[in-house]
Each structure stands twice: as C-alpha cells, then as structure tokens.
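# Make a model of this:
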Amino acid sequence: MSTLVCAPALLQQRLALADGSDPSEASDVDFDCSCKSNVSGKGPSFRVDKSGAGGARTSLAAAIADARTAWQYSGDPAPATIELAAGTYRERAVLDFPCRIRAAPGSGPAPTIVWETDAPYESTVVVMAPGTSIKGVNIKHRSPSVANNFAVYVMQGASLSVAKSTVTSQTGAGLAVEGGCLEMRGVTVDSCAGVGVQCLASIEGDAEGRLAMGECVLRGNGGGGLLARGGVQVCATQVDIEGNGGPGVQVADARVLTWQDIRYNKNKGGNIKKGPGVTGL
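Okay, the predicted model is just below:
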C-alpha cells in the first residue's frame, strides 16, 4: 500500500512528483508532504491523437487497453505512460494498473477528459492501483448518483499524483480518496456541485485515506472546499480556498500533519468547521 510521508521542507530535487517526473519540472516552493508508492521506473509508452498520426491510438480507451496488456506481459512493475495530444476525449479512464496519463509535449492546449452520462456511479477517472499519475489534463464530469459521485475516485490501496490539472463535476465532488492516497500539486478544483476534495477512510474502516496538497486552488464548489473525516491524514501547503458554497474546510476524526500558508476568502459556510477527533488544526 502507498504511504504518505510528511517531512520537513525538502530540496527542490526531491519535490518532483512521485511518478518520477524530471526534477527540473518541480516547483521551487517547499512542499512538505508527498504521497509515494513503491512503484517506479518507466514502462511501456503509448500516444493518443485523434488524427492517428504516427501510429497513435485514436481513443484513450484503446490506449488504456493496450497499455494494460503491455504492462501485464512486460513483467516489469514500472508504470505505463499514455501521452494525450490536445483535444477533448469523451471517455472514462479506469486505471487498474500503474499508469501515467499526461499531456503530450508540444501538442497545444491541455487535453480534456470528459465523461457526461445519465448513468449513476460513473466517475471520469477511477484509480485502483498504486503508482498512478495525471499531469497537465483537464477533467470534467457529470453522473447523477446519491453516493460515490466524484470526477476522480481513488479507491482503497491505490495512489494517485495529480499535477498542473483542473477538475470539475457538474453533479458531485471533484476528487475523492477512500482508503487510498492522493497527492495534488498545482491543481485547480473549480465549480463542482459538491465538495471540491474529499478524503475518507475505506468503507470498511480498515484503511485510512491520505491526502497531500500543495499550490492548489479549491474554488466555487457548492459543498465546500475540503471534507476530511473517518481517521484520515491530511497535509496541505499553499492552498487557496475561496468562494465555496459550504465550509472552506470541514474535518472530523482527522490528523492534520501539515497545514501551512492556507488562504481563505468568502466561503459561505465559514473557513473551518471542525468536529471531534481532529488533531493539528
């Protein structure tokens, strides 16, 4: 299982994403928390371009299927890589193997993954494995449901690093982790119908949720900015929480290990709503 590490300020070389990004891409702002898995290295690589140029797959689903097969047969635990050319991909990304999805270098505006459906319980991105990451991608979602209504859903035992991306949901929360590990860097979660980010323990209660955020914006979300409860760990550095329809931050039964330079503005439910069992906040 992935582990969340909360440590003193790190050197810039150690601020690269847990997916093994080039350190030169890392922020020069101290980021005290990281969500790492024991999966590293470089696995098979695929490109997605609707034109099919250069042998690229023309759909994200095809690239995921081919990447999964190649990863399974490689015998190497290193994550597969999928590069998305600019464009809008109206598909789901269900990742049950270690995989990196990122904007293709030099292809133009950030690609967008959209899943809009009348069927319930269908997240745009579902993460079921450690060592998974998304970088430079816009994610949009609509799927009406009473529960598990998330644009991005990180399940028990899985880990996801998201960087330089935007997330929105017309019907629910932006990102949710339940008994897994989620790291966000340079992510904007904007105009979700529900909470911007949700961190919970597993449904069975036998695995804690873990969340690390740095240089993020939680803005204009109807249910509030951040919800953390159920015996979870949270680290946050340099986060703007503004204009949300509920509390900026709502926590209960949570360990806040790092909480630095958090800026609040015009959250209708107040800045912080704290329940029982909270430490560090």
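# rest of the way, CA atoms for contacts and neighbours
Noted.
# Residue 212 is in contact with residue 236, correct?
Yes: assessed by CA atoms under 8 Å, residue 236 is found in contact with residue 212 at 5.7 Å.
# Quick check: neighbours shared by those two?
Common contacts of residue 236 and residue 212, defined by CA atoms under 8 Å, 6 or more residues apart in numbering, comprise residue 33.
# Okay, helices next: where are they in this protein?
Assigned by DSSP state H, the helices in the chain fall at 60-74.
# which residues touch the one residue sitting closest to the centre of it?
The centroid of the chain falls nearest to residue 162 when counting by CA atoms, centre = their mean (4.4 Å). Going by CA under 8 Å, 6+ apart, residue 162 touches 133-135, 182-185, 187.
# One more, so I can put them side by side:
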Amino acid sequence: MLARPFSASVGACTPAKHQRNQIYQIFSDQGRRPRLSVVGCAAQRQQQATPPPAAGTEQEEAPGCVGRRSTLLASLQAAAATVLVHPVWAGTPGGKPDLVVGPGGDCATIGEALARAPSGAVIEVRGGRYAERLVLTRPVTIRAAADEAVEVVWQTPEPYRATVEAGPELGEQPGAAVLQGLRIRHSSPSIANNYAVRLAGCSVTLADCDITSATGSGVGIEGGAPRLLRCSIHNCQRHGVALFGDLLGDGCAAQLEDCTVVGNRLNGLLVRDGAQPAVRRCTLSGNGEWGLRLLDAGGSYEGNAIAANSRGSVGCSMLYEEVDTARMVVDNKLDRPVQFLGPKE
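You can find the predicted model right below:
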C-alpha cells in the first residue's frame, strides 16, 4: 500500500514534474557515514529484550499525580520483566523444496545451496546453527523447515559484513527473494552501514524472522521496496531498523507490518533522507532513544503502538518534508506527543 504524498515545505514543485529540486546536503547520522543525499520536493512521492535505562527527569511530580516519568518507568520495568521467547517457525511446508540444507539433505550449508539453486528455487533449511554469510544475487526462497529452529550467525572482525545482504541485482519485483522463519545473528565492527541484514535497492521479503546485531543495527534498508512481515528486531547495539532513501533521492517504499522492534540501544525505527515507508501494526517500545525517528522523511503509519521509549514516541526533524502529526496521533497509540527537533538532535 503506497502512502499519500506529503507536501514540500520549501521551494516550488508541480506534480507534472515528478522530480526533486536538486538540493545537495551532507548528512551525518548516528551509525551512518556522511554521504551525499539528494533531497527536495516531495510532490508525487509515494508512500520491543532488555530495554535500556530510562532517561528520567529531575523534576518532582505533583503529589497524588501519576506523572509521565513514573508512567514511563513502569512501562520499562514491565518490559524488563518480560522474557523474550522466539519460537521456531510454525509455518506450513508450502510445497516441496528444490533443495534441502542440513543433516541428510542435499547441501551441508545454505551458501552451497545458493550456489546450486537456479532462479526461483525454494531452499528449505533444517534446524541447526549455520555460521555463514548469505549474499543474495538471484531470486530464491530460503525458509526454515516447519517447527524447526534455524539460526544463521555471522561473527567476523571484518567491517561492513552483514549476515544477510541483497542488492539491486535482484531487481524491484516484489517478493522475488524471500527469507522466512530464520533467526539472524550478527557481529561485525564499524558503525556506519553496520547491519545484520542489509537491503539496498531491492524488494526482498523477510517474514517471521528474528534479528539482532551485537555491534550495529538490525536491518538497514537503502531505497527499493522490501517488506518485513511479522519480524522481531531486538537488542541491537544501534537502531532496530534504519530506512534511507537511495543515493538518487528517489526515496524508499519499504513496508513493515506486524513487526516488533524493541530493546535497541538507539532508535527503534529510523527513517530519513526521503524514505516513504508504510508501517502498520508494529510495536516500537523499550528503545534507548525514540520509538520512531523521522529525519527529512515521510511515510504512512497506521495502527502502531509506540510507547516506553527513553526519549519519546516520535521525534521529527523536517527539512524538506511535512508530516501530518494530527493523523499520526489519531492513527497510532502513542504514550507521548510527537516532538519536533533540530536536524542534529
């Protein structure tokens, strides 16, 4: 579902142009190297677990009142008492696979199966721990065997090495490549572009996956229109999910539905540089900064629960975009008001 366009706050642009004003600005963000981003007119652009310490205030609450601080602390304490259980995928078999990975299967590793699989193949992975890095170069489906736990782990001293990576060679066809029912674990040094899953300019679908990074963000998306369905992104050292428009300024039409993004050290969901995601029925809570951080970006947000994040529910820095904050409040459950911030906050 594409969201409605947002109006531009500066400059002039007509729908007939279907292009941005060429306004170049160097952006630097927590967890991202400075890069040249093309931003501008927005006309016609479519559109949760150990929580960090609460950032309390020093002000005393009025006697007999339940203030914002105690409400936030109570929410965080409740989240801290919750034991995260990540069950095995209980999906349906979905037809006979082309290749089976694991004991008694066709391949010992997922990487071997990827090397052998033709475009459109279905790879089924039997339960176990697979220490390998997956680079998707053609359309395939990789799914956990029903009722079995499959953990894909990549721990390396080399920087910029995501556990799962997919790029524009996969094309923009929705659902061309699918990952389903996987537990994805990651550790790689560096800060910028450090993700457990990195999706750039493609339309990969992740469904029923459990994702965490010990050193970076859970999922990094740059352009394209990928989908995250019923995924849990938690306990990441940086952001849960980071969404960016592409280098040409054409935005990002990612979809997040029924996902849980909790207990990450920085923001639950960071959306910036012209990205226009559709985010529905997601839970963004217990994160160390904002549940949702918008920086020169828009999108549609419906039915989400955004609460118990240390800095607040939604923080906005709108340079060239406008967000309908009234609609944001009506369509979502927020425990604190939307706040407008400076670009570097």
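# The residue nearest to the centre of structure 1 matches what in structure 2?
Using TM-score structural alignment, the partner of residue 162 of structure 1 in structure 2 is residue 206.
# What's the separation between that match and residue 309 of structure 2?
Separation of residue 206 of structure 2 from residue 309 of structure 2 (CA to CA, to the nearest Å): 25 Å.
# so what secondary structure elements neighbour the strand or helix carrying residue 28 of structure 2?
Using DSSP states H and E, residue 28 of structure 2 sits within strand 23-29. Applying 3 or more CA pairs under 8 Å, 6 or more residues apart in numbering; DSSP states H and E, one finds that strand 23-29 of structure 2 contacts strand 32-39.
# What is the corresponding segment of structure 1 for the strand it packs on?
Under TM-score structural alignment, strand 32-39 of structure 2 corresponds to no residues of structure 1.
# Would you mind identifying the next helix or strand past that strand?
Where DSSP H and E defines the elements, the next helix or strand beyond strand 32-39 of structure 2 is helix 68-80.
# against structure 1, where does that following helix fall?
Across structure 1, nothing matches helix 68-80 of structure 2 (TM-score structural alignment).
# List the buried residues for that helix?
Neighbour-count burial for helix 68-80 of structure 2 flags 69, 72-73, 75-77, 79-80 (criterion: 16 or more other CA atoms under 10 Å).
# ditto for stretch 113-133 of structure 2
Applying a neighbour-count criterion of 16+ other CA under 10 Å, one finds 113-114, 117, 121-127, 130, 132-133 buried in stretch 113-133 of structure 2.
# Could you do stretch 205-213 of structure 1 as well?
For stretch 205-213 of structure 1, by 16+ other CA under 10 Å, it's 207-213.
# Check stretch 257-275 of structure 1 too.
Neighbour-count burial for stretch 257-275 of structure 1 [16+ other CA under 10 Å]: 257-259, 264, 266-272, 274.
# Show me what residue 216 of structure 2 lines up with in structure 1.
Taking TM-score structural alignment, the alignment pairs residue 216 of structure 2 with residue 172 from structure 1.
# for residue 156 of structure 2, same thing?
Using TM-score structural alignment, the equivalent of residue 156 of structure 2 in structure 1 is residue 117.
# List the residues that contact its match.
Contact analysis of residue 117 of structure 1 by CA under 8 Å, 6+ apart lists 142-144.
# Among those residues, name the ones in strands.
Those of the contacts of residue 117 of structure 1 mapping onto strands are residue 142, per DSSP state E.
# And the contacts of residue 117 of structure 1, which is closest to residue 240 of structure 1?
residue 142 (24.6 Å; CA to CA).
# any idea how far the closest one lies from residue 227 of structure 1?
20 Å.
# repeat for residue 215 of structure 1
For residue 215 of structure 1, the distance to residue 227 of structure 1 - CA to CA - is 18 Å.
# rewinding a little: what would the buried residues of stretch 205-213 of structure 1 look like in TSV with distance to residue 112 of structure 1?
Converted to TSV, those look like this (distance: CA to CA, whole Å):
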residue	distance to residue 112 of structure 1
207	32
208	31
209	27
210	26
211	24
212	24
213	22
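# closest to residue 72 of structure 1 among the residues you listed?
When the buried residues of stretch 205-213 of structure 1 are compared for distance to residue 72 of structure 1 (CA to CA), residue 207 comes out closest, at 26.5 Å.
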